[in-house]
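Let's see this in three dimensions:
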Amino acid sequence: MSLIYNLLIYLTHLGLKCVAPFNKKIKLGIVGRSKAFNILKSNLNKQDKTLWFHCASLGEYEQGLPVFQALRKHYKKHKIILSFFSPSGYQIRKDSPIADVVIYLPLDTKKNAKTFFNIIKPELTIFVKYDIWPNFLNELKLRGLRAILISAAFRENQPFFKLYGKTLRNALFSFEHIFTQNETSKTLLKSINYNNVTVSGDTRFDRVSNQLNTNNSLSFIEKFKNNKLCIVAGSSWPEDENLFVNFINSETSKNIKFIIAPHNIKPAQIKLLEEKINTKTILFSNKENQKLSSAQVFIVDTIGILSKVYSYADIAYVGGAMGNTGLHNTLEPAVFGIPIIIGNNHSKFPEAKSMIDNNGMFSVSNQKEFNTILNELIKNESKRVNSGKKNSNYIKKNEGAVIQILDYLRI
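From the prediction side, this is the model:
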């Protein structure tokens, strides 16, 4: 099985190189991986003590951040290497303050794994959620280096638990301990005789709770909102935006403000969205010297401020579940105690199911359902406030994963 895995890695690499000239994201990954070893060599000395954090993409980085921050504070004399698999993570967090060196993870081959650990010898390695790379993890174990997996979430249909998944399954045993989000994941690990497991919960709850301790003020949003009821659509895709645009164009009120923060902020996409809206709209990129309070819609055509924008929302809509792209982070708005609306494709997101069951979140499948629940939340202040409180209470109830992980590490 190991031979087949390595062959697949090789063939995948060849395939990506062929596609790279026609796909910007893939090209970024190919070029970035080719530079990883040189970046490590130029930033590290043999005597450096190191830690290694690996994340698949931006979401996993945000998930692991509270743990990373605690380790950064504790291991002040260590150099921290942060690696990403996805360009979307690397490009946005390549200047992360919690790391001394940020790289793309090289392709998971035995040769690359040996070269990687010849350059760094991390005293501790942390992987977040998934992105299990057998050659790197097996080499790490062979060298007697410590590794843990945090916020892990497993499903029965994953290769780890199938007859054909031996290579990936063996890689899990490179972790000295795995912290899972739920009991189901622990049970699945025990089914393959992996027993060093703690159900700690999801570190994202700690991550979003920390947001309440930061300065979330945005003066331009405050001016735009102008003390009126504000509805925020975060991480929206075209299918999500269609719901909003139709609602704004047909039922809008001068006493309601709308903020749309699209997932795709390419100029052509933003222009298309703006042209569909029949009321005064201002973009983040052209907000200067404009009377913000006179606009009804504000489009956030930038990244990095959505979590702060949610603090101004009275109602939030989180995108991704009207289509098949995957529901985006619903915990970010939930921590601010506001009701949330999402699409109906959310079966892989247990936090969504929990908040729906708690009546703090509402799932819709079409324009009619969207209009109905949004109008109800707008007109019924009591329901709006009570639903929001249920979401903030849900966040508080699930905090504490970071403390368990740090206790295990004796920090």
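
contacts, neighbours, all on C-alpha from now
Will do.

any idea how far the residue nearest to Gln211 when sequence neighbours are not counted is from Ala313?
Spatial nearest neighbour of Gln211, chain neighbours left out: Ser307 (7.8 Å); criterion: Cα to Cα, 6 or more residues apart in numbering. As for Ser307, its distance to Ala313 is 10 Å (criterion: Cα to Cα, to the nearest Å).

Let's compare: structure for the following, please.
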Amino acid sequence: MILAIYSALLALVLILGAPWWLLRMATSGRYRAGLAGRLGRIPDELRSAVAGRRTIWLHAVSVGEVVAATELIREMRKALPGWVIAVSTTTETGQKLARERLGGESPVFYLPLDFAVLVRRYLKTLGPELLVLMESELWPNLMQECANEGIPIAVINARVSDRSFPRYRRLRALWKPLLKHVSLFLAQSEETATRLVEIGAPEERVRTSGNLKYDIKAAGESAMTALLREKIPAGAKVLVAGSTLDGEEKMLLEAWTKVLEVTPEAVLILAPRRTERFDIVAGLVEAAGFDVVRASKLQPGEVSLGQEGVILLDTIGDLASVYSLGTAAFVGGSLVPMGGHNPLEPARFGVPIIMGESWENFREIVVSMQAAKAVRIVAAPDLANAVTDLLMNENGAKEMGQRGQAVFTAQAGATRRTLDALVGLLGRLHRG
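Okay, here's the model as predicted:
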């Protein structure tokens, strides 16, 4: 009954929201990609990739989850030769990155809308021996249909954020019967493990494995990073502002004007979180009085960039590598109340980090970095001073970056623990 109500509400939301969705598709192109697959049409390449082969279905919603899962998927292939790891995503940016990183060896497709009839079509095609869900991707009909078909479920790198925990608790009556279908929960932290049990997960199936994002490895310097390294004047101090959201770019540009008064040789690389905002952010840069240097338009062999412009990183999948160019980094989603993004990407390069006051989505990580004095949390009015200090105080910035890198390194190992747990789960299931 609860699932019937959930499905009816989901259908109602889609029907009532249809005019808005159609308008967004027509005007921005967003949500258009993969629409047929989301509505249940199985891509031909997916059918052929899994035909006659043992399959694991892993769902990674967007860019962050794809990055975190990449090394695990590679290790799974080594541990399970001949198996197919089929990867679904929800967002277009996640899909593009998954195809770039994994498409040669893993079929990549869009997660269908969470209706039982659509989910069943994918389960019939894939015939997975295990469904692996990343972080907090708990889709009720997908989980129930797997249970109906006897397909075990593992939730890995699991997290329950401060924002979502009260909602999960209020809906415990919905989640408890669904969570009992999960064979294994691998939580990022002890706190998340406790929260999972509180919202209905069977305690004996919950373990703490650590955060896969601590095991993110650079896949080598990206071509874009190498190009920017060539273009940025030698000795220039660089601020990489990554994963910025609506409202943050204006604050950053206002702060940057003040930074340049003290350190005119500085360079700003601005990387919006969402691709559909690239043109909007370019307009904001121009309105602030700066030239826009679009990274996607740069060509090798041209003259180096001057300091009068702001580099707009309008590409997908390069930010994690571009952070290595930073004298300092600002991690976005934190000056606006959106919970922040992952500070580990710059930390792994020893780049000192600034964040705003909204970081609850990565609370365990930020708290550990705060304890090590490896991140600076600032309000918008203090942003210019914080950036200037890190760009000018070379020794202090270097030491802060080293502390962040040490936090990153000390927490490594989640990939191996997760791999061992998944392979062990498959072994137990087959022996059973």
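
now the closest residue to Gln299 of the second structure other than its chain neighbours: how far from Pro233 of the second structure?
Closest residue to Gln299 of the second structure apart from its sequence neighbours, by Cα to Cα, 6+ apart: Leu227 at 7.8 Å. Per Cα to Cα, Leu227 of the second structure is found 12 Å from Pro233 of the second structure.

What distance do you get for the closest residue to Ile411 of the first structure other than its chain neighbours to Phe127 of the first structure?
Of all residues beyond its chain neighbours, the one nearest Ile411 of the first structure is His74 (7.4 Å), with distances taken as Cα to Cα, 6+ apart. Distance, His74 of the first structure to Phe127 of the first structure, using Cα to Cα: 18 Å.

Which part of the first structure matches stretch 177-190 of the second structure?
Using TM-score structural alignment, stretch 177-190 of the second structure lines up with residues 170-183 of the first structure.

Would you mind measuring the gap between the ends of that stretch?
With Cα to Cα as the measure, stretch 170-183 of the first structure spans 21 Å from end to end.

what does stretch 328-340 of the second structure give?
OK, stretch 328-340 of the second structure end separation, Cα to Cα: 17 Å.

in it, what counts as buried?
Ala328, Ala329, Phe330, Val331, Gly332, Gly333, Ser334, Leu335, Val336, Met338, Gly339, Gly340 (16 or more other Cα atoms under 10 Å).

How far away from the center of its chain is that stretch?
14 Å (Cα atoms, centre = their mean, to the nearest Å).

returning to that earlier point: what about the residue nearest to Gln299 of the second structure, which helix or strand?
Here Leu227 of the second structure, judged by DSSP states H and E, is contained in helix 223-231.

name the helices or strands packed onto that helix?
If contacts are counted by 3 or more Cα pairs under 8 Å, 6 or more residues apart in numbering; DSSP states H and E, helix 223-231 of the second structure sits against helix 319-322.

what range in the first structure matches the helix it packs on?
Going by TM-score structural alignment: helix 319-322 of the second structure matches residues 306-309.

Could you pull out the strands in the first structure for me?
50-55, 79-84, 101-104, 124-128, 147-152, 177-180, 197-199, 229-236, 256-262, 281-283, 297-299, 315-318, 340-342, 361-363 (DSSP state E).

Report the central residue of the first structure.
Nearest to the geometric centre of the first structure sits Gly59, at 1.7 Å (Cα atoms, centre = their mean).

Which residue in the second structure occupies the aligned position of that one?
Under TM-score structural alignment, Gly59 of the first structure pairs with Gly64 in the second structure.

mind listing what its match touches?
Gly94 (Cα atoms under 8 Å, 6 or more residues apart in numbering).

What is the neighbour count of the counterpart of Leu344 of the second structure in the first structure?
Per TM-score structural alignment, the equivalent position to Leu344 of the second structure in the first structure is Leu331. As a burial measure, Leu331 of the first structure scores 23 neighbours (other Cα atoms under 10 Å).

number of nearby residues for the nearest residue to Leu331 of the first structure once chain neighbours are set aside?
Nearest residue to Leu331 of the first structure, sequence neighbours excluded (Cα to Cα, 6+ apart): Val208, at 6.7 Å. Val208 of the first structure has 23 neighbouring residues, counting by other Cα under 10 Å.

before we move on, what about the one 3 residues further on?
Residues lying near Gln211 of the first structure (other Cα under 10 Å) number 16.

what do you get for Val197 of the first structure?
By other Cα under 10 Å, neighbour count at Val197 of the first structure equals 18.

Just to check, it is in contact with Thr180?
Yes. Using Cα atoms under 8 Å, Val197 of the first structure is in contact with Thr180, at 7.1 Å.

Give the intersection of the neighbour lists for these two.
In contact with both Val197 of the first structure and Thr180: Lys186, using Cα under 8 Å, 6+ apart.

that older thread, possible to save the strands of the first structure as TSV with distance to Asn6 of the first structure?
As requested, the strands of the first structure are exported to TSV (distance: least, Cα to Cα, whole Å):
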stretch	distance to Asn6 of the first structure
strand 50-55	21
strand 79-84	20
strand 101-104	19
strand 124-128	21
strand 147-152	22
strand 177-180	25
strand 197-199	28
strand 229-236	36
strand 256-262	38
strand 281-283	48
strand 297-299	45
strand 315-318	39
strand 340-342	40
strand 361-363	42
